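Trainee: Need a 3D model of the following:
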Amino acid sequence: MNSRKPDHNYAFGLVLRDLRLQSGYSQERLGFDAGYDRTYISLLERGLCSPTLDTVVSLCSVLNVTLIEAFSSVESKLEELDASRPDPT
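Mentor: Below you'll find the model as predicted:
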């Protein structure tokens, strides 16, 4: 990955939203099951805040995905976002 990195919080949020929708969860239900408020889930999905490792572990547990699967998806999303950015040269 080059120095023009997209925001990792934004990439995480996109992945979280995809995983949540694939699992059939609303933001409210995911938040409740993971121990967070719906508004916090919304902030995460929009990339407006950075989750702690404890938060990621809790969300992965509820969504029934491993940390490796989640972080691999975030890495792929970062690469996808980076590739879609115009070259500044």
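Trainee: When you work out contacts or count neighbours from here on, use the C-alpha atoms and nothing else.
Mentor: Noted.
Trainee: Output the longest helix belonging to the protein.
Mentor: Longest helix of the chain, by residue count under DSSP state H: helix 67-84.
Trainee: And for L48, the neighbour number?
Mentor: Look at L48: counted by other Cα atoms under 10 Å, it has 13 neighbours.
Trainee: you'd agree it is up against D7?
Mentor: No. Assessed by Cα atoms under 8 Å, L48 is found out of contact with D7, at 10.0 Å.
Trainee: helix or strand for L30, which one?
Mentor: L30 belongs to helix 27-34 when assigned by DSSP states H and E.
Trainee: how close does C60 get to R4?
Mentor: Separation of C60 from R4 (Cα to Cα, to the nearest Å) stands at 28 Å.
Trainee: Those two: who's more crowded?
Mentor: Set C60 next to R4 and count neighbours by other Cα under 10 Å: C60 wins out with 20 against 11.
Trainee: Wait, that one touches E69, no?
Mentor: No. C60 is beyond contact range of E69, at 9.1 Å (criterion: Cα under 8 Å).
Trainee: Grab the most central residue of this protein for me.
Mentor: In the chain, the centroid-proximal residue (Cα atoms, centre = their mean) is F12; its distance is 2.5 Å.
Trainee: And stretch 5-24, what's buried?
Mentor: For stretch 5-24, the neighbour count (16 or more other Cα atoms under 10 Å) marks 6, 8-17, 19-20 as buried.
Trainee: please give me the structure for this one as well, since I'd like to look at both together:
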Amino acid sequence: MNSASLIYDFYSTNTKQIINAKFCLLTELRRAVELKFRKALGRAVRRLRIQAAITQEDLAFEAGLERSYVSSIELAHKDPSFTTLQKIAAALNHSLLDLFQICNDPAKPAQVMRLKQTPQPVSSCPAPDAAGGGYRSRSSHQ
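Mentor: Have a look, this model is predicted:
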């Protein structure tokens, strides 16, 4: 083998490695961008759904989807098609443009409001007897 052939082989191998490394880097970058977009899209769907005061089940019904799929979109686990996004936007009484504009809005994500359940006192329960041996009858506390 002559030196020109060795140099060619060296550069050819290194070039392939560099191209492969760049391809891997670009692939990871693309995945990161896609995930960031899916998260923003999920937050936008959730924000509009909460503003409309409807459940995931209601949204799914209106859009002709499964509730678990709507949940997966909101959690950025699924990458919905353009048609699916149109159905969701229509079910939320918004345009697709509104949905994408909300994706770019850096405002705080929608907060879930949960009702706090406070235990109701039960007045008809008998009180335990002072000796700890069961319950007194109503006639015994008079």
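Trainee: What does the TM-score come to for these two?
Mentor: The TM-score (TM-score structural alignment, normalised by the length of structure 1) is 0.77; 77 aligned residues with a Cα RMSD of 2.1 Å.
Trainee: returning to that earlier point: from Q101 of structure 2, how far off is the counterpart of the residue nearest to the centre of structure 1 in structure 2?
Mentor: Counting by TM-score structural alignment, F12 of structure 1 corresponds to L41 in structure 2. Between L41 of structure 2 and Q101 of structure 2 the computed distance is 10 Å (Cα to Cα).
Trainee: tell me what whatever helix or strand the match of F12 of structure 1 lives in is packed against?
Mentor: Here L41 of structure 2, judged by DSSP H and E, is contained in helix 3-51. Using 3 or more Cα pairs under 8 Å, 6 or more residues apart in numbering; DSSP states H and E, the elements in contact with helix 3-51 of structure 2 are helix 67-74, helix 96-104.
Trainee: Structure 1: matching residues for stretch 66-74 of structure 2?
Mentor: Under TM-score structural alignment, the match for stretch 66-74 of structure 2 is residues 37-45.
Trainee: quick one: terminal-to-terminal distance for stretch 36-51 of structure 1?
Mentor: 11 Å.
Trainee: tell me the contacts of the closest residue to G13 of structure 1 other than its chain neighbours?
Mentor: In space, G13 of structure 1 comes closest to E45 once its chain neighbours are excluded; the distance is 3.6 Å by Cα to Cα, 6 or more residues apart in numbering. Contacts for E45 of structure 1 (Cα atoms under 8 Å, 6 or more residues apart in numbering) come out as Y10, F12, G13, L14, L16, R17.
Trainee: likewise P80 of structure 2?
Mentor: Neighbours of P80 of structure 2 in contact, by Cα under 8 Å, 6+ apart: I73.
Trainee: quick one: stretch 10-30 of structure 1 to chain centroid distance?
Mentor: 7 Å (Cα atoms, centre = their mean, to the nearest Å).
Trainee: which residues are in contact with it?
Mentor: Contacts with stretch 10-30 of structure 1, where a contact means Cα under 8 Å, 6+ apart, come from 36-38, 41-42, 44-48, 59, 62-63, 70, 73-74, 77-78, 81.
Trainee: related to what we said a few turns ago, buried residues in the helix holding L30 of structure 1, which are they?
Mentor: Q27, E28, R29, L30, G31, A34.
Trainee: which one of those is nearest T52 of structure 1?
Mentor: A34 (13.2 Å; Cα to Cα).
Trainee: Surely the closest one is in contact with V56?
Mentor: No. Using Cα under 8 Å, A34 of structure 1 makes no contact with V56, being 9.7 Å away.
Trainee: just to revisit the earlier point, what's the mean deviation for the helix holding L30 of structure 1 versus structure 2?
Mentor: On superposition with structure 2, the mean distance recorded for helix 27-34 of structure 1 (mean Cα distance after the TM-score superposition for structure 1) is 0.6 Å.
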